[in-house]
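In: can you look at this prediction? I've put the sequence above it.
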Amino acid sequence: MKMIVADDEYYARKALIKKISSINPEIEITGDFENGKQVLAYLREHPQGADVLITDVRMPEMDGLELTETLSKTDLKLDIIIVSGYTEFEYAKKAIAFGVRDYLIKPVNKEELQAALEKIEIRHRKYEEELNRVVQHQMIRRTVQYLSIEEILRNGEWTEEFLNPVFKKYQGREYRMTIIQADRQIIPTEQDKLERDLTEFAQEHCGSWFYFNRYQEYVLILFSGQGESSSFMENLNTFLLKKNAGWNLKLSAGTSGSYSQVPQLKKAYQEAVYAINQRLIDGWVNVYEFAGEFKPQNLLSKEKEVILREAIENQKAADANALILGLIKQCRDSYTLYITIIGIFNLLYRIYCKSDSIEETENEHGYLLFSFRSDLYNFKYLKEVNQYVENIVNLMCMEQGEKKYHYIIKEILDYIEKNYQCNISLGELAEHKYFMNSSYLSRLFKNEVGQTFSKYLMQFRIKKAASLLESNILKINDIAALAGYNDVSHFIQYFKKMYGCTPEEYRALQTNAN
């Protein structure tokens, strides 16, 4: 603790300093002054020069009360103790109004001074503990946003760090997982307000929330007592309605069934995703609850499959898209929508294999790069799903000739954003997602982005790794894996090439900067 002393009486000032040192030798006296003006001049030059000020009331040029009043109007975080030979109540009242911590009467009693300093020390300790807690909390939030529930559960240390504290607090109680998404990018001011309200909502329902950036999703783990299921759904719906009423954006939520164990979080998350995908069918500003039993069906019958195949093989894109649009319109739940689209993609792949003389394997590939978890969940509206499938059909029918497929590159960049940790290949994207020549897609990507696919992916991964290195929570090898590198030495090599230093050196620089 750093302290400055102000008293116009030299011997009284030195005696007070001696008394302070005898009470606590670890207190550092950084300055002693004769009047308030000298104190202000010192603090202007050294704003971090003191934690505590002990000042006499009666001093020339600027007395203790005037000094205290002036300091109360600054941003300086300073605890002040007033010392006076006068016992008038008015002095004490004015001192308290200016935020003074204590008021001592001359001659200063050692026990009273010690008690005053101990109170300040306790307050400082509590403040530092709270500050460290807040900083740690913010660091965890920043780190977690680059992960996912599945990744956290696969790593024992991360589960212990991020999830177990929540479950220990509500041990033995059942929980439900809820996903909240917005239909557009939330601006920072809206996000700050939403997160404050989410914190309040989570506290009211005994739980916590996490933000995962890849899918711009808020994931809530909420513990409720018996018989609270209906009221929870009502409260969640009220919460969303209030948020939607106040802003020009739409929120939807999907909630899972009830569980009690940490490992069941993965299943709970899948259920919440399945539930919220229903917004594609029934619209936004709704709370969707996971249906325990469902019987999805592929609306692409054998008869319609024959018609669709003939339309594509005869390059009749309009007929093919009209049939597909009709099928999608018939879907009444997101499960049927998913199964139907997979059926369409499986057919497209078989046609692609036949036209390009590619050997078709036993496993169907429609699901390879179109999944309930990623692609379907990534769409905000059903018209986007229609457009996505329509673009693929148009490609296969070759109706767009030599046009540049800007939308494909946009989709690939979005795909990298959400799957950069996986083993991504432009060849697989070309063959199984867009049904086009991989060499052509490679040239298209370079023309649109200005660099090769592999270089863009490498730089994207390393930038994500740099963000994770700003905190000390994750190990270097964990960050390498999260960035998509199984070989740590390769990761370090690429990182040094891009940033001019190793990941450890980069982390040290960021830590010192903060």
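Out: Ah, there it is.

In: switch to C-alpha atoms for all contacts and neighbour counts from now on
Out: Will do.

In: quick check: buried residues in stretch 242-257?
Out: Under the neighbour-count criterion of 16 or more other CA atoms under 10 Å, stretch 242-257 has 243-244, 249-257 buried.

In: can you check stretch 447-467 too?
Out: Using 16+ other CA under 10 Å as the test for burial, stretch 447-467 gives 453, 456-458, 460-466.

In: the residues you listed in helices, which ones?
Out: If you go by DSSP state H, the buried residues of stretch 447-467 have 453, 456-458, 460-466 in helices.

In: let's bring in a second one:
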Amino acid sequence: MSSSASGSITGRNAGWPWKAKPAGTRASPCGCRCGLRMEGRNDMRTLLIVDDERNIRLGLKAMIDRECADRYETLTAESGREALDIIRARKTDVLITDIRMPEMDGFALIREAAEAGHRPAVIILSGYDDFAYAREAIQYGVKEYLLKPIVREELYRALDRVEEALRRAEQTEELRQQAERYRTDMAASVFAYLLVGDSADEAVVMQRAEAAGLTELLRPDYAVGVLKTAGDPLGRAKAEDWLKQRAAEGMRAIWTVDRDGLLVFASPDPGLAEMLAGELARICEPPVYVGLSEREDSAARLPERYRQAKRALKRSLVMPPVRSAVLTASPACGAFAADVPMDEVRKLANMLGTGRDQEMAALAGRLFELPESPDGGVAYIEALSRALNEQVFDQVFRTFGEESVEVLKLHRRVGSLDHYASLADYRRDVEELLLLLSDYIRSLRSAHAEHKEMRAAVAYIRENYWKDLNMAMAANHVSLNYAYFGQLFKEYTGESFVSYLRRVRIEKAKELLVHTDAKVYEIAERVGFDNVKHFNRVFKEHEGITALEYRQRHAVFAPDAAGEGSAGRM
């Protein structure tokens, strides 16, 4: 290879090892003559140089590192086989390779890399200006074809064109991914809508399903599955990750999360439910259950198949504990009726707050005794759950208001059987909620009784405000401890006993100032003040003006109305 041309590679540039330079040796910023403009990119591309001639290999590396050090991490390989190992081990963005090499030539390298799923942008090096090589290079999708000896400016221009092509490809791929995400999100939204929709108008349902691509996705037929991972709070997220991975590999499926927090999926793949349950049984805390509907060929009947899958899933409540199971629906699934003893349920509601907790627990236990049934008692448990929600729990909150956050959380959990892995877990929470609500009702009734005493105390003050009244007298009147009375009184009225008594006396004084011609000192005595100066000071603190000024502004008394004196008389 000639070294006379100023733009050619020479041996004096050889010296870097085949792997990338240490981070501290990179030029920063790069005075890149190759025209690579990569503003906003934090990552570097990987560029691999393959040539069996050491001087060419390392000379190319030095040339690229000198001009584009912060654009490329440059690697080298002396053979096609070594290069293929590198490409398989890490993502390679740009490949610069000689054509003629022993063991594996450049075209074989490109072909085997492509077969392994790796397609870097390729620049071919050749010492021959041969049309046959150029034609074969086009066949393999080669971006650039450079003749040896390599001229620097030609190399930089080739890299510039490759970079522009990579950018366009990345932008196109990003747009494709955005469109795919939009399509997927739209399909998932329509899927979620159709699950709970009314399937009576099948034409409307089919129109929506077709517009979202669901009919094509679920062709020729499909089943709906509902996943419950009650033993693992992260189970649903793990399931979604697994489904995304399988979908990226070509599996056809659509999924969403329903209002009970369960993962719902539909797929034409008959083995998906078993694969999902098996994978989650391996990585999740047990149990893992999947309720699976019958197969269906019409997207219009998605709601029906969804309900069928949920009914099948409820069999997990009454079955022996297992690590995982797929519970398949049958045509008779959900066809069984069950009678719940509603008198007993109402009796349970009436016991709340009475202190008969043991009797209440025994009654709840009897309600959970499953009757003989072809479905194992599932229909009875569903009916009992509805009765407890409507006749007991919801009724308490409607009547007495909301309790603490902890009780509300338990109430919401008990509200759906889908939150439970077993009937025993559901029964435990029902019994706990009954006791909490019973305590809650007792406390409210106790508070109501205390309010009754406070109302009596307030009435006593308003009837006796003009007397030499104090808090001890009011506490004795309602038979409460002095300190406890003071605490309850402030909680009930929002102010202390003394403050409340003064406010009542001033209110009565204002009435007398407006509607009588009594003198101020007389009014002070009538409302319980033994000192007119004290009365005037308290009045001004409350009203911002003196008693006389208040009368002058508001007096309506006239001699004809009162039968004596004059309105302005003091």
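Out: Perfect, I can see it now. The structure presented is a predicted model; accordingly, all values stated were derived computationally and were not measured.

In: sorry, back to before: can you list the buried residues of stretch 242-257 of the first structure in a markdown table and add distance to Leu325 of the first structure and secondary structure?
Out: A markdown table is the format used below for those (distance: CA to CA, whole Å; DSSP: H, G, I helix; E, B strand; the rest coil):
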| residue | distance to Leu325 of the first structure | secondary structure |
| --- | --- | --- |
| Lys243 | 33 | helix |
| Asn244 | 30 | helix |
| Leu249 | 27 | coil |
| Lys250 | 25 | coil |
| Leu251 | 26 | strand |
| Ser252 | 25 | strand |
| Ala253 | 26 | strand |
| Gly254 | 26 | strand |
| Thr255 | 29 | strand |
| Ser256 | 30 | coil |
| Gly257 | 32 | coil |
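
In: most widely separated two among those?
Out: Leu249 and Gly257 (27.2 Å; CA to CA).

In: that older thread, which of the ones in helices among the buried residues of stretch 447-467 of the first structure sit farthest apart?
Out: Using CA to CA, those span at most 20.0 Å, a distance reached by Phe453 and Ala466.

In: thinking again about what came up before, from the ones in helices among the buried residues of stretch 447-467 of the first structure, pick the one nearest Arg58 of the first structure.
Out: Distance to Arg58 of the first structure across these (CA to CA) is lowest for Ala466, with 56.0 Å.

In: for that closest one, what are its contacts?
Out: 503, 506 (CA atoms under 8 Å, 6 or more residues apart in numbering).

In: what do you get for Gln278 of the first structure?
Out: Residues in contact with Gln278 of the first structure (CA under 8 Å, 6+ apart) are 288, 333-334.

In: mind checking which of those land in strands?
Out: Within these, residues falling in strands by DSSP state E are Tyr288.

In: which of the contacts of Gln278 of the first structure are conserved in the second structure?
Out: Using both residues aligned by TM-score structural alignment, their matches' CA atoms under 8 Å, the second structure keeps these contacts from those: 288, 334.

In: looking at the contacts of Gln278 of the first structure, state which has the most neighbours.
Out: Counting neighbours by other CA atoms under 10 Å, Tyr288 leads these with 25 neighbours.

In: contact partners for the aligned partner of it in the second structure?
Out: By TM-score structural alignment, Tyr288 of the first structure lines up with Leu327 in the second structure. Applying CA under 8 Å, 6+ apart to Leu327 of the second structure gives the contacts 289-292, 312-313, 315-316.

In: in JSON lines: those, plus distance to Leu166 of the second structure.
Out: Converted to JSON lines, the contacts of Leu327 of the second structure look like this (distance: CA to CA, whole Å):
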{"residue": "Tyr289", "distance to Leu166 of the second structure": "46"}
{"residue": "Val290", "distance to Leu166 of the second structure": "44"}
{"residue": "Gly291", "distance to Leu166 of the second structure": "46"}
{"residue": "Leu292", "distance to Leu166 of the second structure": "45"}
{"residue": "Ala312", "distance to Leu166 of the second structure": "51"}
{"residue": "Leu313", "distance to Leu166 of the second structure": "49"}
{"residue": "Arg315", "distance to Leu166 of the second structure": "54"}
{"residue": "Ser316", "distance to Leu166 of the second structure": "53"}
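
In: between those, which is nearest Ser3 of the second structure?
Out: Within the contacts of Leu327 of the second structure, the smallest distance to Ser3 of the second structure is 71.7 Å, found for Val290 (CA to CA).
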